[in-house]
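Student: Give me the fold of what follows.
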Amino acid sequence: MPAREEIPTTLRRSPKKAQETWIKAHDSAVETYGEGERAHRTAFAALKHSFEKVGDRWEPKGRKGPSDAQAARSRPKAGKTAEGVDANASKQHLYDVARRLDVRGRSTMSKEELVSAIMKANRRATAKAR
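Tutor: Below is the predicted model:
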């Protein structure tokens, strides 16, 4: 399977179900679109329906569905995403994730600010894990 060699490091630290979801979607996208960025975007869009990025790994979401406007598209294209943060989740859920990631100032942040802060904390955690 071509996706097994290309699996991102964040997925290697994630549950097996997340890995299988990404691999299956990636392989299907490669058959449809060919190898490349589009196959990766499609695989991540599929992953974001069941998982969210927390720190340096992907965790199951409480509810299934797209995590942001980009993941909701039937044909993902290059553009701005929430980088795996479940931007459609409640403010309380985002606050809880921010607390787990030790985001400072989270109690005064709006929902959009929480999403941005979690994205930044996720990037930091992923870089540190490498």
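Student: Every contact and neighbour count from this point should use C-alpha atoms.
Tutor: Will do.
Student: Do I have it right that Pro66 meets Lys48?
Tutor: Yes: between Pro66 and Lys48 there is a contact at 6.0 Å, judged by CA atoms under 8 Å.
Student: Would you mind stating the distance between the closest residue to Thr10 other than its chain neighbours and Gly65?
Tutor: What sits nearest to Thr10 in space, not counting adjacent residues and going by CA to CA, 6 or more residues apart in numbering, is Arg57, at 4.9 Å. The span separating Arg57 from Gly65 equals 19 Å under the rule CA to CA, to the nearest Å.
Student: which one of those two has more residues nearby?
Tutor: Set side by side, Arg57 and Gly65 show unequal neighbour counts under other CA atoms under 10 Å, the larger going to Arg57 at 21 against 17.
Student: one more to put side by side:
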Amino acid sequence: MPKTTDSGKPKQSELPETLKKSSEKAQRTFAKVYDSAMDQYGDEERAHRVAYDALKHSYEKVGDHWEAKDEKGPSDERAKSGGPNASGETAEGVDANASKDHLMHIAQRLDIHGRSTMTKDELVDAIEKANRRAR
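Tutor: Okay, here's the model as predicted:
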């Protein structure tokens, strides 16, 4: 089912919950890429993956919504390898390529305890878990 109206605006009823709480631009990005991928592939699951991949290029998941990243680009090893046979770990929307300082700031906003002693990888894991709880 199309995620955009005839005028190109995202259909709120068709968006995932985390996107309903995100900026209009994030919603538009997801919806337009989804519709384009459906036209190209005709497969809902693949269109969904492609739309999230496009979203994660410019946005990162913070708690129950998506926020614009400081720098556009792949957010994790899986996104870096790209394509239908992508390999590597996914960070579930967390920008694993961001600086440790940035991840510390996100962890602070999500009230993650013990963050000051965590490595960068541990911060990514903790933010992933906090994001899952926030759904």
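Student: TM-score for these two?
Tutor: Once the chains are laid over each other, their TM-score by TM-score structural alignment, normalised by the length of the first structure reads 0.89; 126 aligned residues with a CA RMSD of 1.7 Å.
Student: What does the residue nearest to Thr10 of the first structure correspond to in the second structure?
Tutor: Taking TM-score structural alignment as the alignment basis, one finds that Arg57 of the first structure is matched in the second structure by His65.
Student: Can you spell out which helices and strands pack onto the helix or strand hosting Glu45 of the second structure?
Tutor: Counting by DSSP states H and E, the secondary-structure element that holds Glu45 of the second structure is helix 44-58. Contacts defined by 3 or more CA pairs under 8 Å, 6 or more residues apart in numbering; DSSP states H and E place helix 44-58 of the second structure against helix 24-41.
Student: The first structure: matching residues for the helix it packs on?
Tutor: Counting by TM-score structural alignment, helix 24-41 of the second structure corresponds to 16-33 in the first structure.
Student: distance from that stretch to the second structure after superposition?
Tutor: Aligned to the second structure and superposed, stretch 16-33 of the first structure gives a mean residue distance of 0.7 Å (mean CA distance after the TM-score superposition for the first structure).
Student: okay, now Ser50 of the first structure: neighbour count?
Tutor: Using other CA under 10 Å, Ser50 of the first structure has 21 other residues around it.
Student: Cross-check the contact I'm expecting between it and Trp58.
Tutor: No: with contact defined as CA under 8 Å, Ser50 of the first structure does not count as touching Trp58 (9.5 Å).
Student: Report the contact partners of the residue nearest to Thr10 of the first structure.
Tutor: Residues in contact with Arg57 of the first structure, defined by CA atoms under 8 Å, 6 or more residues apart in numbering, are Thr10, Leu11, Arg13, Ser14, Thr126.
Student: What remains of the residues you listed once you look at the second structure?
Tutor: By both residues aligned by TM-score structural alignment, their matches' CA atoms under 8 Å, these still in contact after alignment to the second structure are Thr10, Leu11, Arg13, Ser14.
Student: Tell me, how many residues neighbour the last one?
Tutor: Spelled out, that is Ser14 of the first structure. By other CA under 10 Å, 17 other residues sit near Ser14 of the first structure.
Student: So it versus Asp102 of the first structure, what's the distance?
Tutor: Noted for Ser14 of the first structure: a distance of 20 Å to Asp102 of the first structure, by CA to CA.
Student: Also the first one?
Tutor: Between Thr10 of the first structure and Asp102 of the first structure the computed distance is 19 Å (CA to CA).
Student: What of Tyr95 of the first structure?
Tutor: With distances taken as CA to CA, Tyr95 of the first structure is found 10 Å from Asp102 of the first structure.
Student: Then Ala46 of the first structure?
Tutor: When CA to CA is the yardstick, Ala46 of the first structure and Asp102 of the first structure sit 28 Å from each other.
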